[in-house]
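coordinates only, sequence not included:
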């Protein structure tokens, strides 16, 4: 399994999931963290997964959840990629037999040094906001990580919109990008025009970065 390039996170309906996939997103994030405004109960997630099966990769997002719960949810829904967005200890991540993305919430960029040996397949670099675990709509200072080599495939997140995603890709050369609030009309409700613009701009920037 390989890492996605464009992930639309915080999807709360099968309709939005299908829309994101049809517009070119190759992953959608389903947030199982009960403290999130975009929380999806496990009992309501199957239609979202079904809407993108074979078109985009469903990613299960958890915050400080027990490994056995993550295992149970992902087996039930047949999800093979998980995002750990809390303060999950390495021992917990090591127990998971999925493609693991570890979210690292940045203040000055040094936080990444703490995760050099973390058991995961990719990193997601997001903005650090006290009491929040992603989806804040606030970008971090890209200058703090410009030229940094995370050592694994990585995803740029944090306050991305159709207006700044191209600059983020061209400046930092991430392997993927992640958007939630930047394509929403309201928390958990995606906007078709914003989605289309974001995905098109990201695709063009990835193509540009590949050639340069």
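Great, that's in hand. Quick caveat, the model's predicted, so the values are computed rather than measured.

Please make it C-alpha for all contacts and neighbour counts, starting now.
OK.

Wasn't residue 36 part of a helix?
No. Residue 36: not assigned to a helix; according to DSSP: H, G, I helix; E, B strand; the rest coil it is coil.

list the contacts for it?
Contacts for residue 36 (CA atoms under 8 Å, 6 or more residues apart in numbering) come out as none.

Who are the packing partners of the helix or strand harbouring residue 104?
Assigned by DSSP states H and E, residue 104 belongs to strand 99-106. Counting contacts by 3 or more CA pairs under 8 Å, 6 or more residues apart in numbering; DSSP states H and E, strand 99-106 packs against strand 81-84, strand 122-127.

any chance of these in a markdown table, plus mean neighbour count and distance to residue 63?
Below are the helices and strands packed on strand 99-106 laid out as a markdown table (neighbours: other CA atoms under 10 Å; distance: least, CA to CA, whole Å):
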| stretch | mean neighbour count | distance to residue 63 |
| --- | --- | --- |
| strand 81-84 | 23 | 6 |
| strand 122-127 | 25 | 14 |
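
need the ones you listed in a markdown table with distance to residue 43, can you?
Formatted as a markdown table, those follow (distance: least, CA to CA, whole Å):
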| stretch | distance to residue 43 |
| --- | --- |
| strand 81-84 | 18 |
| strand 122-127 | 27 |
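
put this beside the first:
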């Protein structure tokens, strides 16, 4: 069964709802400029509602001070969504001892060529490359050409993201064989605010036999 991450939650009641609906991971976004950004203080409250889901902290090119602050909150997983090099990923892994995910933005097959270099990453998240001129690393709701992944052998555990919705997630899984999927804007009717019906529909569509 496909695993599901719902990312970018900011409301404690919605965190609890998402956990009860069966999300495997719940993402909290610390990226400056994101409409889904939370502060460490807010995250401490949100973490109390995650239930059995595993919380994931989304960071963009964090410095060591930010890493230490977020790790101290008790996150078991850090998701790196910036221009972090394989060496930087390895350094963060060594510093924290936590599970580390690295996001790779793709628009063509060649964008996957560097995936194998991230040996320190516990999981790769394959996302659509941000549009030109974008001021944020992700959350744009854009789908990339899934055929880019045809005959690609992932170097380890991985997850599919990029424009996924309740309406296309089953097709995305069928087309790519993704063992896990990640969604943020695809379960929102208002930017930055998750919709309960869309969350439920997404999780059910992703986890259907």
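In hand now; what should we look at? Not measured: the values here are computed from a predicted model.

Need the TM-score from the superposition.
Taking TM-score structural alignment, normalised by the length of structure 2 as the basis, the two superposed chains have a TM-score of 0.91; 200 aligned residues with a CA RMSD of 1.4 Å.

can you give me the strands for structure 2?
3-7, 25-29, 54-59, 77-80, 99-106, 123-128, 158-160, 180-183, 188-190, 193-194 (DSSP state E).

Next, the angle strand 123-128 makes with the fifth one.
Counting by axes from the mean of the first three to the mean of the last three CA atoms, to 10 degrees, strand 99-106 of structure 2 points 20 degrees away from the direction of strand 123-128.

Could you pull out the buried residues of strand 99-106 of structure 2?
Going by neighbour count (16 or more other CA atoms under 10 Å), the buried part of strand 99-106 of structure 2 is 99-106.

That strand vs structure 1, mean deviation?
Once the two are superposed, strand 99-106 of structure 2 sits an average of 0.5 Å from its aligned residues in structure 1 (mean CA distance after the TM-score superposition for structure 1).

again, but for the first one
By mean CA distance after the TM-score superposition for structure 1, the fitted strand 3-7 of structure 2 averages 0.5 Å away from its aligned residues in structure 1.

Residue in structure 2 paired with residue 196 of structure 1?
Structural alignment (TM-score structural alignment) places residue 196 of structure 1 against residue 200 in structure 2.

Quick one: the helices in structure 2, in order.
12-20, 40-46, 64-71, 86-96, 169-176, 196-207 (DSSP state H).

Next, the buried residues of the second one.
Applying a neighbour-count criterion of 16+ other CA under 10 Å, the buried positions in helix 40-46 of structure 2 are 40, 43, 46.

Residue 100 of structure 1 against residue 88, yeah?
No. In this structure residue 100 of structure 1 lies outside contact range of residue 88 using CA atoms under 8 Å: 11.7 Å.

circling back to that earlier point, would you list the strands of structure 2 in a markdown table and tack on distance to residue 150 of structure 2?
Below are those laid out as a markdown table (distance: least, CA to CA, whole Å):
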| stretch | distance to residue 150 of structure 2 |
| --- | --- |
| strand 3-7 | 20 |
| strand 25-29 | 26 |
| strand 54-59 | 27 |
| strand 77-80 | 25 |
| strand 99-106 | 13 |
| strand 123-128 | 13 |
| strand 158-160 | 13 |
| strand 180-183 | 16 |
| strand 188-190 | 29 |
| strand 193-194 | 31 |
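
Tell me which of those strands sits nearest to residue 90 of structure 2.
With CA to CA as the criterion, residue 90 of structure 2 lies closest to strand 99-106 of the strands of structure 2, at 8.9 Å.

can you tell me what part of structure 1 that closest one aligns to?
The aligned range for strand 99-106 of structure 2 is 99-106, by TM-score structural alignment.

just to revisit the earlier point, separation between the nearest residue to the match of residue 196 of structure 1 once chain neighbours are set aside and residue 92 of structure 2?
Excluding its sequence neighbours, the residue lying closest to residue 200 of structure 2 (CA to CA, 6 or more residues apart in numbering) is residue 21, at 6.4 Å. According to CA to CA, to the nearest Å, residue 21 of structure 2 and residue 92 of structure 2 sit 32 Å apart.

Show me which of the two is the more surrounded one.
When residue 21 of structure 2 and residue 92 are compared for neighbours, residue 92 comes out ahead with 23 against 16, by other CA atoms under 10 Å.

what residues are up against that one?
residue 67.

go with 10 Å
Contact analysis of residue 92 of structure 2 by CA atoms under 10 Å, 6 or more residues apart in numbering lists 62-64, 67-68, 78, 80, 84, 98-100, 120-121.

ditto for residue 190 of structure 1
Counting by CA under 10 Å, 6+ apart, residue 190 of structure 1 has contacts 8-13, 15-17, 19-20, 180-184.

what do you get if the cut-off is 8 Å, keeping everything else the same?
When contacts are counted by CA under 8 Å, 6+ apart, residue 190 of structure 1 touches 11, 16, 183-184.

before we move on, what about residue 172 of structure 2?
The neighbours of residue 172 of structure 2, taking CA under 8 Å, 6+ apart as the test, are 146, 164, 178.
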